[in-house]
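Novice: Sequence first, then the predicted structure:
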Amino acid sequence: MITIYHNPRCTKSREGLCEIENLNQPFEIRKYLDEPFTEKELKEVIKKLNIKPIELVRTKESIWIENYKGKDLTDNQIIDALLENPKLIERPIIVNGNKAVIARPKEKINEIL
């Protein structure tokens, strides 16, 4: 089943959700700001995305700039920052089985179908 990690306040996330709805396939929505990732879940998603944790960070967010920018952080410290501040997580994330993409642009969803 397809899962979209979604923030309804984000335009790109809403576009990704619309794209998923048009697939006519079963999917589930996870509003990750309301139901935050566990450490295990976040690490699994990062693995499926095949990226380094820093690539999942919204580095222009004020939380990042004020608290983390310019610091030499380990992958685990970055994951901890994402868990403490889920607003820092890029969105939307679409997971389909063992594959995942950050759907920016929304057409990236096609890569995992």
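Specialist: Here it is on my side, so go on.
Novice: Every contact and neighbour count from this point should use C-alpha atoms.
Specialist: OK.
Novice: What is the burial count for residue 91?
Specialist: 25 (other Cα atoms under 10 Å).
Novice: Ignoring the adjacent residues along the chain, who's closest to the spatially most central residue of the chain?
Specialist: The centroid of the chain falls nearest to residue 93 when counting by Cα atoms, centre = their mean (4.0 Å). The shortest distance from residue 93 to any residue other than its chain neighbours is 4.5 Å, reached at residue 102 (Cα to Cα, 6 or more residues apart in numbering).
Novice: Wait, that neighbour touches residue 111, no?
Specialist: No - judged on Cα atoms under 8 Å, residue 102 makes no contact with residue 111 at a distance of 10.5 Å.
Novice: returning to that earlier point: so what's the residue nearest to residue 93 up against?
Specialist: By Cα atoms under 8 Å, 6 or more residues apart in numbering, residue 102 lies in contact with 49, 90-94, 108.
Novice: for residue 45, same thing?
Specialist: Going by Cα under 8 Å, 6+ apart, residue 45 touches 95, 100.
Novice: Comparison target, given below:
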Amino acid sequence: MVKIYHNRMCSKSRQTLELLHTAGQEVEVVEYLKDTPTAAELKQVLTKLNMKPEQLLRKGEKVYKEQFAGKSHTDEEWIRIMVENPSLIERPIVVNGDKAVIGRPPENVLTIL
């Protein structure tokens, strides 16, 4: 079963979820704005993505621009910031076993199915 960190208000997230269903995948949907991943879960996802926390930030978000733009933080601090402000987490993220991708574009998920 694949897991998608999903925001139903995001068109790319909806397209990615539909692509997973079309591909016949059993999907666990995590609406991460309501059910925010813990710091430990986020670390695991980042490892699977092979990304640093700062690379996963949505830098166009208002909260980022107002509170974090131009500031330097450690990886641990960025993770804490994303847990406290889940809208800053790039979406959608699809996890399949020990692999993960960001569904931008949605077709990226096909590489891990």
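Specialist: Yep, that arrived. What you see is a predicted model, and the numbers here were worked out from it, not measured in a lab.
Novice: For structure 1, which segments are assigned as strands?
Specialist: Ranges of strands in structure 1, per DSSP state E, are 2-6, 27-31, 93-96, 99-102.
Novice: Please narrow the contacts of residue 102 of structure 1 to those residing in helices.
Specialist: Mapping the contacts of residue 102 of structure 1 onto helices (DSSP state H) picks out residue 49.
Novice: Now for the contacts of residue 102 of structure 1: which two are most distant?
Specialist: The span of the contacts of residue 102 of structure 1, defined through Cα to Cα, is set by 90 and 108 at 13.9 Å.
Novice: distance of the closest residue to residue 19 of structure 1 other than its chain neighbours from residue 66 of structure 1?
Specialist: Closest residue to residue 19 of structure 1 in three dimensions, ignoring its sequence neighbours and counting by Cα to Cα, 6+ apart: residue 106, at 6.9 Å. Remark: distance between residue 106 of structure 1 and residue 66 of structure 1 (Cα to Cα, to the nearest Å) = 29 Å.
Novice: The two - which one has more neighbours?
Specialist: The neighbour comparison of residue 106 of structure 1 against residue 66 (other Cα under 10 Å) goes to residue 106, with 20 against 9.
Novice: who's in contact with the more buried one?
Specialist: Contact analysis of residue 106 of structure 1 by Cα under 8 Å, 6+ apart lists 12, 15-16, 19.
Novice: again, only this time at 10 Å
Specialist: Residues in contact with residue 106 of structure 1 (Cα atoms under 10 Å, 6 or more residues apart in numbering) are 12-20, 92, 94.
Novice: Could you do residue 101 of structure 2 as well?
Specialist: Contacts of residue 101 of structure 2 (Cα under 10 Å, 6+ apart): 4, 45-46, 48-50, 91-95, 108-112.
Novice: now that we have these, which one has the most neighbours?
Specialist: The residue in these with the most neighbours, by other Cα under 10 Å, is residue 94 (30 neighbours).
Novice: Give me the aligned partner of it over in structure 1.
Specialist: Matched by TM-score structural alignment, residue 94 of structure 2 corresponds to residue 94 in structure 1.
Novice: What separation is there between the spatially closest residue to its match that is not a sequence neighbour and residue 44 of structure 1?
Specialist: Spatially, and ignoring its direct neighbours in sequence, residue 94 of structure 1 is nearest to residue 4 (4.6 Å; Cα to Cα, 6+ apart). Distance, residue 4 of structure 1 to residue 44 of structure 1, by Cα to Cα: 14 Å.
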